[in-house]
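Enquirer: coords below, sequence missing:
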């Protein structure tokens, strides 16, 4: 225990400060919801034949027989979770969260039609919860701008990544589409 404390003190003395992902939120880190690490130009320009625009990619946790679609809810605060607990989650809601730990959304995860998580891997705590509650989930997502209420479709029919995918970089095969024309 003394060794761990000494390492922590040495680290803090160097000027480093620990950052906890659970304290990150839409208000404190809005850029997480518009990821610049995968340029928009890598997604399909224009609408496809089904009236959808390719706006993101991720790693599918559970392979399903059909895609899932619904309105986006950006979930990043305890107050939002409390509202969902009190008022219920609107049917078909697709949560967009930045924390792969699942702690924030664990009490309400089974109420979502799907989840887009901006971090983590399919083996993260959220991935485990998604499998346990059978909630279609994409992890490690790169997305263009998404706003509350946007209609999206998740390609949860894609195969989950192979065991060595994170070491080889062979990730991001499940697509996310913005549905611009429902007709």
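Expert: Cool, the structure landed. In this text the structure is predicted, and so the values were computed from the model without any measurement. Numbering: from 1, shown residues only.
Enquirer: When you work out contacts or count neighbours from here on, use the C-alpha atoms and nothing else.
Expert: Noted.
Enquirer: Name the helix or strand for residue 177, please.
Expert: Here residue 177, judged by DSSP states H and E, is contained in strand 174-179.
Enquirer: elements contacting that strand?
Expert: strand 52-60, strand 151-154 (3 or more CA pairs under 8 Å, 6 or more residues apart in numbering; DSSP states H and E).
Enquirer: ok, and here's another one to check against it:
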């Protein structure tokens, strides 16, 4: 085993641990569950940046499996299945140019929201009067704005990691 392989294994293990700890933190705190899920996805981009797509997928799968084993709230852990893959989606979509990048990312995001809703609609209490009113439009628009902010901040996190941390350790 060369030093690069050892480095990638160490980064993968540390990243997996931080992702699972972040997700676990989301189950302990009543508010800010979305913050912890977001932090987990931001952390999970590190192996993609240091070791490439294969390394990122390995860390994603290990984080997913460990979160299902260790995290008591399986619904919350299931959210990571969809959001944890976003670093890969983002890196692939950004190869297609700015306009196509946003189109592909928004297709992925809305498809993910639809799948999550269909999977968990019976497990999550939703007031039916909200779903039959104009409020659903506000919810959908709010989610789109959230995703725009999330993706923008994700780009800033990647730039920070590449400029300030990864260049210094590689």
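Expert: Yes, it's here. Only a predicted model underlies this, so the values are computations on that prediction, with no experimental measurement involved.
Enquirer: Fetch the TM-score of the aligned pair.
Expert: Once superposed, chain against chain, the TM-score is 0.27 (TM-score structural alignment, normalised by the length of the second structure); 76 aligned residues with a CA RMSD of 4.7 Å.
Enquirer: The helices and strands packed on strand 174-179 of the first structure: which one's closest to residue 71 of the first structure?
Expert: Closest approach to residue 71 of the first structure among these is made by strand 151-154 (4.3 Å; CA to CA).
Enquirer: So which elements touch that closest one?
Expert: In this structure, strand 151-154 of the first structure makes packing contacts with strand 68-74, strand 174-179, judged by 3+ CA pairs under 8 Å, 6+ apart.
Enquirer: Determine the number of other residues adjacent to residue 113 of the second structure.
Expert: Neighbours of residue 113 of the second structure under the rule other CA atoms under 10 Å: 16.
Enquirer: With residue 152 of the first structure instead?
Expert: 23.
Enquirer: Would you mind measuring from the closest residue to it other than its chain neighbours to residue 71 of the first structure?
Expert: Leaving out its chain neighbours, the residue that sits closest to residue 152 of the first structure by CA to CA, 6 or more residues apart in numbering is residue 178, at 4.5 Å. According to CA to CA, to the nearest Å, residue 178 of the first structure and residue 71 of the first structure sit 10 Å apart.
Enquirer: what's the burial count for residue 174 of the first structure?
Expert: Neighbourhood size, residue 174 of the first structure [other CA under 10 Å]: 22.
Enquirer: Flag every buried residue along whichever strand or helix holds residue 69 of the second structure.
Expert: Assigned by DSSP H and E, residue 69 of the second structure falls within helix 53-70. Residues of helix 53-70 of the second structure classed as buried by neighbour count (16 or more other CA atoms under 10 Å): 53, 55-60, 62-64, 66-68.
Enquirer: Same check on stretch 52-63 of the first structure?
Expert: Applying 16+ other CA under 10 Å to stretch 52-63 of the first structure flags 52, 53, 54, 55, 56, 57, 58, 59, 60, 61, 62 as buried.
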